[in-house]
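1. This is a predicted model, with the sequence first.
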Amino acid sequence: MAADPAPHGKAATLARRRRLLSSSCRLFFPEDPIKIVRGQGQYMYDEQGAEYIDCINNVAHVGHCHPLVVQAAHEQNQVLNTNSRYLHDNILDFAQKLSETLPEELCVFYFLNSGSEANDLALRLARQYTGHWDVVVLDHAYHGHLSSLIDISPYKFRDLDGQKEWVHVAPLPDTYRGLYREDHPNPAEAYASEVKRVVSSAQEQGRQIAAFFAESLPSVGGQIVPPAGYFPEVAEHIRKAGGVFVADEIQVGFGRVGKHFWAFQLQGEDFVPDIVTMGKSIGNGHPVACVATTQAVARAFEATGVEYFNTFGGNPVSCAVGLAVLDVLEKEQLQAHAACVGSFLMELLQQQKAKHPIIGDIRGVGLFIGVDLIKDEATRMPATEEADYLVSRMKENYILLSTDGPGRNVLKFKPPMCFSLDNVQHVVAKLDAILTDMEEKVRSCETLRPQPSGSPALSCPLLGKKK
């Protein structure tokens, strides 16, 4: 009989996970998962000590295990951690610091534990303020794992119970694959008109709109950057219908876009959402989230007479962590860093696009970037299998990437904000080498077929075999 694997080896850990956790709790790289035991900055380390560059962890916003964030949590943990029904300065200091980053209209704060809780509360706030029930969302959107949020997440509900009658789906404002593309004279207006059409259709059925929910930069939808001016026009249509605009900044806020602190600010200086939700990066891995809204919305919620209470939301430790994250962002000038490093990454990726036909589009801002892989330039058919193969090969080269988009063909870059210029050069060099190798495999493949455009499809059985 073979000896049992080491008690803490990867095989033993995987076996225990399969025994104790649901198979619906999926792993990255399921065919060969990585056992990560340590993180530091933009790097993660497995049980053998191998170092991986993390290109996708937007939760560890200022870097894995940032010493100042860890210190803040440790010091406050030694003094007090309790609920927010007692007076304490940390929650007020945190709210004040957040208010300084936002438009002055967004001046009332609720603290929670997760982005899902934040979006669920935003939904409650919108419904109470408007007296309406229905929600308009973007196609392929994902807003969280609570039942209320699965209902407004086409990415999820299409695989489950389907679309509720009170949910109305507008086209994703994707100028590469969507209804209105890069050659349209005014895609912002065109996509906003689609929202108006959806609202009008709902009203004709006797429905009333409570809110429009949108990630400021749709991520699961494929790292989408909505055309500038889209949100203000949408907000006008939604507010005329009696609804409010909810900007989901859970994945893209806190300086990630470089040009601004919040991604919704890319839409224009005068645009102000009615509600902003925050999570993930706000706590650098600590479970903390926030909802910011206006006095008018908050007063309507208070008028119910029902207390809002969250046992751990706004506790002194969470607020100390949140304050530390904001301090690190400021002291290390990570917003400006994201602009610089992101621009460099976009530049090198554009060079790869000119070299490799599989790259159909490079889009993004700051350290939020998508690389859309295609089988054919004319049809823009998603290169799903090739993207999966590429991610696997990058992992073998100790680079952690993942895919998003309806076709699971968009490489997503959302690394910790300390991601460096050297990291960019190394990652793109590996990407180039693997794409070149893939193209050579295709050229040698007997099953190669020409596509209508005259360009060969990057599809070959050899890609299924690791080098």
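-> On my side now, so go ahead.
2. C-alpha only now, for contacts and for neighbours.
-> Fine.
3. which ones are touching F261?
-> T101, G253, F254, G255, Q335 (C-alpha atoms under 8 Å, 6 or more residues apart in numbering).
4. Separate out the buried members of those residues.
-> Buried members of the contacts of F261, counted by 16 or more other C-alpha atoms under 10 Å: G253, F254, G255, Q335.
5. Next up, a structure to set beside the first:
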Amino acid sequence: QNLVSSCKLFFPEDPVKIVRAKGQYIYDEHGREYLDCINNVSHVGHCHPDVVKAAHEQNQLLNTNSRYLHDNLVDYAKRLSKTLPEKLCTFYFLNSGSEANDLALRLARQYTKHEDVIVLDHAYHGHLTSLIDISPYKFRNLEGQKEWVHVAPLPDTYRGIYREDHKDSVLAYANEVKKIIDQAQKKGRKIAAFFIESLPSVGGQIIPPEGYFQMIAEHVHKAGGVFVADEIQVGFGRVGKCFWAFQLQGEDFVPDIVTMGKPMGNGHPIACVATTKEIAEAFADTGVEYFNTFGGNPVSCAIGLAVLDVIEKEHLQAHATQVGNFLMELLNQQKVKHPIIGDVRGVGLFIGVDLIKDQEKRTPATKEAEYLITRFKREYILLSTDGPGRNVLKFKPPLCFTMDNAKLVVDKMDEILTGKTVRLIFSSFG
């Protein structure tokens, strides 16, 4: 009665009340254990003891704002800088991904003196007013597209306008952005930034083709804009082979601004914007101070340092690659067996399973996906869907997710899809 109705529960018909969690498992009030396949916030595992200890110990000593000197803030900035390209050496600390993307937008506009922003279709960059404006996933259901916002096609080679059989999908998708820039300039508009989730999640667990970022950056820079890589969902080693998802594009690609959030604090609210000295100095030249009451406080930084320690100590990047490859292999075996699985795509522990009604049209199997999610929940496995058609099963579990966990999930998927009752239900969906 006292909480907003616009905040929707998972499984609203039969919601789960969670009272504790550990690692990749969460527990309800009856002590039932659920396997968490979707929590990309509890990055190194729910309630990791090292992270909890770091928070507790620092809380007992001091928690205040960053206008005082404190080692944690400096140490954390130094540690983060070692994970990024050399030119991304200036950091702003905040509390959420939305705050980070809002600041990135301000930085871009101040540095370029331009206003317009290019985003991808179905993108989501946060819930502040400024970010709803650059999130087609949201604004299409609200006030619509602003004049200064330009929407480029999602570089989806399975379901997009240029698919896997196109002779050069990378060039084709990049040219779509170039067309947008040309059209905007003809109208006298100027591009401030191109915003992209390094791996678009809400769009359907998309893996942009390699080389796409480089081509886009060339067009955007030529137009006087900057390239913003949104790593809020996919950073901190989730992709396995790289610490940051934008690095999948190759060593020759470096964004102008990187935003980060969710996994940084393993459930504690902490976020960051990393950028170049030049962009930061242009922002400072306004003479308007940027201050964040909680951003960079000693407790948040102690937690952030602990998360980095755990990633390194437990070799979670290598683990994400190993388990992710195994899960992809099992899912691809299911794709051969079950025609409803149209595509399996992913890297590390960022994986999507695209469910379809027919192989030729690739029509999203939305109701079937919803049914599967409900059935998984009955088996004490928590999954959810994403994508414009809400038909893509998304895997973004804590990085401590194991091969045994992967096998359990896929075995249950096979069991559900093989069941006679399910086949009858799916056939009724047409």
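-> Here it is on my side, so go on. None of these values were measured; they are calculated from a predicted model.
6. could you dump the contacts of F261 of the first structure to CSV with secondary structure and distance to M44 of the first structure?
-> Below are the contacts of F261 of the first structure laid out as CSV (DSSP: H, G, I helix; E, B strand; the rest coil; distance: C-alpha to C-alpha, whole Å):
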residue, secondary structure, distance to M44 of the first structure
T101, coil, 30
G253, coil, 23
F254, coil, 22
G255, coil, 22
Q335, helix, 22
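7. what's the closest of those to T379 of the first structure?
-> Looking at the contacts of F261 of the first structure and their distance to T379 of the first structure, the nearest is G253, at 33.3 Å (C-alpha to C-alpha).
8. Per the alignment, F212 of the first structure pairs with which residue of the second structure?
-> Mapped onto the second structure by TM-score structural alignment, F212 of the first structure lines up with F194.
9. now swap in L421 of the first structure and tell me
-> Taking TM-score structural alignment, L421 of the first structure has M403 as its aligned residue in the second structure.
10. T384 of the first structure too?
-> When the second structure is aligned by TM-score structural alignment, T384 of the first structure is paired with T366.
11. residues touching that match, list them.
-> The contact partners of T366 of the second structure, taken as C-alpha under 8 Å, 6+ apart, are L355, G389, R390, N391.
12. Filter the residues you listed down to just the ones in strands.
-> The subset of these located in strands under the criterion DSSP state E comprises L355.
13. and which of the contacts of T366 of the second structure is nearest to L327 of the second structure?
-> Proximity of the contacts of T366 of the second structure to L327 of the second structure, judged by C-alpha to C-alpha, is greatest for L355, which lies at 16.6 Å.
14. Near the closest one, how many other residues are there?
-> Applying the criterion other C-alpha atoms under 10 Å, we find 28 residues in the vicinity of L355 of the second structure.
15. was I right about it contacting K361?
-> No: taking C-alpha atoms under 8 Å as the contact criterion, L355 of the second structure and K361 are not neighbours in contact, 11.9 Å apart.
16. And the strands in the stretch 351-467 of the first structure, which stretches?
-> Assigned by DSSP state E, counting those that start in this stretch, the stretch 351-467 of the first structure shows strands spanning 359-365, 368-373, 399-400, 402-404, 410-413.
17. right, so of those, which gets closest to D248 of the first structure?
-> When the strands of the stretch 351-467 of the first structure are compared by C-alpha to C-alpha, strand 368-373 sits nearest D248 of the first structure, at 14.8 Å.
18. coming back round to it: how much space is there between the match of L421 of the first structure and L349 of the second structure?
-> Taking C-alpha to C-alpha, to the nearest Å as the criterion, M403 of the second structure is separated from L349 of the second structure by 11 Å.
19. cool, R378 of the second structure as well?
-> Using C-alpha to C-alpha, one gets 23 Å for the distance from R378 of the second structure to L349 of the second structure.
20. Over to R163 of the second structure?
-> Here the distance between R163 of the second structure and L349 of the second structure works out to 24 Å (C-alpha to C-alpha).
21. average offset between stretch 169-181 of the second structure and the first structure?
-> Once fitted to the first structure, stretch 169-181 of the second structure is off its aligned match by 0.8 Å on average (mean C-alpha distance after the TM-score superposition for the first structure).
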